[in-house]
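> Predicted model, plus sequence, below.
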Amino acid sequence: MPSRDRIFSRIRHNLGRGPLEGEAAQALKARIEGHAPNIVPKRTNIPHKEQVNLFQAKAEALAATVARISSFDDVPEALRDYLTAHNLATRIKMSPDKSLDSLPFDKTPMLEIKRGAAAPEDEVSLTPAFAGIAETGTLCMASSPETPSTLNFLPENHVVVIKASQITGTLEDSWERLRKTYGAGNLPRTVNFISGPSRTADIEQTLIMGAHGPRRLHILIVDDGPQD
């Protein structure tokens, strides 16, 4: 018996019932496929330009840094400026995602770009985001061979490129976009929600940055016009 069936069988056993049938089964199926949102805060019911501003404010409140740029062509120079400001190495491990293929790194020949999954020696990663959530300043990151999750967590410095049009109001909006992009039942193997750099205060309530992931998170918002 597959693991999924064994789990459901044990749950049914503990509930003292068998599989649902008839109207009860149809009602459950409709509920699962309906994807009804939970309570949505009114603060996200604002024009998209204000959602982008809210996303930035929330992200910065969580210790991320944010820069606004006018086009993808500005990414290499913005990345160079960030590395210089923090005295970081100019070796970058970049996602092999096709959305980054056209970045004009010939403008910044001092940057050494390698592509692929992160390795222990990588200090800085550059990745695209799938979506941004204005409600909480959170990045939604979808895993794939082109967007390996190791780039989100292994290097101590994570730089993320996101288009303004990818910023949505709520968590529910990001899941709806995932289902629309990948198709129901065909979601990425891993979806990570990242709110600021890694931190913990588990030990004596002392805040430690970079405990389980990057010490720094820098977000480049590309102004590509209004949301679709």
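Here it is on my side, so go on. Just so we're clear, the structure is a prediction, and the values are computed from it rather than from any experiment.
> make it CA atoms for all contacts and neighbour counts henceforth
Fine.
> Any idea how many residues pack against the residue nearest to N186 when sequence neighbours are not counted?
Leaving out its chain neighbours, the residue that sits closest to N186 by CA to CA, 6 or more residues apart in numbering is R179, at 7.9 Å. If you count neighbours by other CA atoms under 10 Å, R179 ends up with 15.
> Assign R179 to helix, strand or coil.
Classification of R179 by DSSP: H, G, I helix; E, B strand; the rest coil places it in helix.
> hang on, it packs against L187?
Yes. In this structure, R179 is within contact of L187 by CA atoms under 8 Å, at 6.8 Å.
> Show me the strands in the protein, by range?
Ranges of strands within the chain are 65-69, 91-94, 112-115, 124-128, 131-133, 138-142, 157-163, 167-168, 191-194, 199-200, 208-209, 216-222, based on DSSP state E.
> Run through the helices of the protein in chain order.
Counting by DSSP state H, the chain has these helices, from start to end: 3-15, 22-34, 48-61, 75-85, 150-153, 171-182.
> what would those helices look like in a markdown table with distance to I92?
Formatted as a markdown table, these follow (distance: least, CA to CA, whole Å):
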| stretch | distance to I92 |
| --- | --- |
| helix 3-15 | 40 |
| helix 22-34 | 41 |
| helix 48-61 | 23 |
| helix 75-85 | 10 |
| helix 150-153 | 11 |
| helix 171-182 | 28 |
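> most tightly surrounded among those helices?
Across these, averaging neighbours per residue (mean count of other CA atoms under 10 Å) puts helix 150-153 on top, at a mean of 23.
> Show me what that helix is packed up against.
With contacts defined as 3 or more CA pairs under 8 Å, 6 or more residues apart in numbering; DSSP states H and E, helix 150-153 has these neighbours: strand 124-128.
> Put this next to the first one:
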Amino acid sequence: MTVSSREKILSGIRRGLKRGPLEGSARDAVEARLADLKRNLIPARGQLDRAGQLRLFREMAEMLDATVEIVDGPDAVPAAVDGFLGRHNLPKTLRMAPHETLEALPWAEKAPLLELNRGAARVEDQAGLGMAFAGVAETGTLVFLSGGNSPATVNFLPDNHVAVLRASDIAGAYEEVWTRIRADREPGTLPRTVNLISGPSRTADIEQMLIKGAHGPRRLHIIIVPDDEAA
């Protein structure tokens, strides 16, 4: 019988805990807790109306050195991406996540000179475009779910990361986003990776000198599409 990698990992954990699989009342208690997940204490800072969450998200993202642009609607996204590349003297070549929302945009009409390459990012790519699953107002954080339409490399490998975010996908707190992720998936399943991105990559050495781009993009540009009353 072939043993899956998941079972090998769980078996190793059980050996470390010196016990076997949960049974009886102990298993019932775990299953009940998973079926009725309780939220932890949620900070009041992000508990605003839709417009307030949009303002707070922008404020916090810009505090983390991201740039934020609010466009008039989905059709304005291609021109906004083209403008970002132009402002930074970048080639008109873009590595784009093959997300259905991005694919539906009028690229040929609004940004005809852009060359779009789909799929996972490569070392030579200078700019990547991804579709965020959500934004968190309390910290200005973007949430990306890995998958066939959202390769994680697009968000981390190129020096310049452009993210599209619907205003209606901005939540006040992380707990709300996890609830949405569970509602978006089959019961009992989660994405392989959930990436939380707060500003461009940066770190400081022992002398406390701030270095950008050490572990990811040097720039993060967020394009917000105001698709509801938060506009």
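Thanks, I have the structure now. Quantities reported herein were computed from a predicted structural model and do not represent experimental measurements.
> picking up where we left off before, how far away is the residue nearest to N186 of structure 1 from G185 of structure 1?
Applying CA to CA, to the nearest Å, one obtains 8 Å for the distance of R179 of structure 1 from G185 of structure 1.
> and of the strands of structure 1, who's closest to M1 of structure 1?
Taking CA to CA, strand 191-194 is the member of the strands of structure 1 nearest to M1 of structure 1, at 27.6 Å.
> For the closest one, which outside residues touch it?
Residues from elsewhere that reach strand 191-194 of structure 1, judged by CA atoms under 8 Å, 6 or more residues apart in numbering: T138, L139, C140, M141, A142, S143.
> what does stretch 91-98 of structure 2 give?
Contacts for stretch 91-98 of structure 2 (CA under 8 Å, 6+ apart): 82, 85-86, 113-121, 125-131, 148-151, 154.
> what's around the alignment partner in structure 1 of D228 of structure 2, how many residues?
D228 of structure 2 maps onto G225 in structure 1, with residues paired by TM-score structural alignment. Neighbourhood size, G225 of structure 1 [other CA under 10 Å]: 12.
> Now do the contacts for G225 of structure 1.
Taking CA under 8 Å, 6+ apart as the contact definition, G225 of structure 1 lies against A164, S165.
> Quick check: it vs S165 of structure 1, distance?
Distance of G225 of structure 1 to S165 of structure 1, computed by CA to CA: 7 Å.
> which residue numbers in structure 2 go with stretch 130-146 of structure 1?
Aligned by TM-score structural alignment, stretch 130-146 of structure 1 corresponds to residues 133-149 of structure 2.
> and the closest residue to S150 of structure 2 other than its chain neighbours, how many residues sit next to it?
Setting aside the residues directly before and after it, S150 of structure 2 is nearest to A97 in space (CA to CA, 6+ apart), at 5.3 Å. Neighbour count for A97 of structure 2, taken as other CA under 10 Å: 28.
> any idea what A97 of structure 2 aligns with in structure 1?
So, by TM-score structural alignment, A97 of structure 2 is matched to S95.
> now swap in E23 of structure 2 and tell me
By TM-score structural alignment, E23 of structure 2 lines up with E21.
> Give me the number of neighbouring residues for its match.
Neighbour count of E21 of structure 1, defined by other CA under 10 Å: 10.
> From I11 of structure 1, how far off is it?
For E21 of structure 1, the distance to I11 of structure 1 - CA to CA - is 16 Å.
> Give me the nearest residue to the counterpart of H215 of structure 2 in structure 1, chain neighbours excluded.
Counting by TM-score structural alignment, H215 of structure 2 lines up with H212 in structure 1. Excluding the flanking residues, the one nearest H212 of structure 1 by CA to CA, 6+ apart is S198, at 5.7 Å.
> Thought P214 was touching that neighbour, still the case?
Yes. Counting by CA under 8 Å, S198 of structure 1 does reach P214; the two are 5.6 Å apart.
> Mind checking which of the two has more residues around it?
Per other CA under 10 Å, whichever of S198 of structure 1 and P214 has more neighbours is P214, with 24 against 21.
> ok, the residue nearest to that one when sequence neighbours are not counted - contacts?
For P214 of structure 1, ignoring the flanking residues on the chain, the nearest one in space by CA to CA, 6+ apart is E156 at 3.9 Å. Neighbouring residues of E156 of structure 1 by CA under 8 Å, 6+ apart: E123, V124, G210, G213, P214, R215, R216.
> do G20 of structure 2 as well
Contacts of G20 of structure 2 (CA under 8 Å, 6+ apart): R14.
> gap between stretch 7-23 of structure 1 and the chain center?
When C-alpha coordinates are averaged (CA atoms, centre = their mean, to the nearest Å), stretch 7-23 of structure 1 and its chain have centres 35 Å apart.
> wait, stretch 93-101 of structure 1
On the basis of CA atoms, centre = their mean, stretch 93-101 of structure 1 sits 15 Å off its chain's mean C-alpha point.
> Stretch 109-121 of structure 2 now?
20 Å.
> Now that stretch: buried residues?
For stretch 109-121 of structure 2, a neighbour-count test (16 or more other CA atoms under 10 Å) marks K110, A111, L114, R118, G119, A120, A121 as buried.
> Leaving out sequence neighbours, find the closest residue to A59 of structure 1.
Using CA to CA, 6+ apart, the nearest residue to A59 of structure 1 is G137, at 4.2 Å.
> Next up, the contacts around that neighbour.
With contacts defined as CA under 8 Å, 6+ apart, G137 of structure 1 is in contact with L54, F55, Q56, A57, K58, A59, E60, L62, S195.
> what's the answer for H221 of structure 2, then?
Per CA under 8 Å, 6+ apart, neighbours of H221 of structure 2: A66, T67, V68, E69, F84, N160, H161, V162, A163.
> picking up where we left off before, what lines up with the residue nearest to H212 of structure 1 in structure 2?
Counting by TM-score structural alignment, S198 of structure 1 lines up with S201 in structure 2.
> likewise R189 of structure 1?
Using TM-score structural alignment, R189 of structure 1 sits opposite R192 in structure 2.
> okay, now the residue nearest to that match when sequence neighbours are not counted: neighbour count?
Distances taken as CA to CA, 6+ apart place S146 nearest to R192 of structure 2, at 6.4 Å, with adjacent residues excluded. Counted with other CA under 10 Å, the neighbours of S146 of structure 2 add up to 16.
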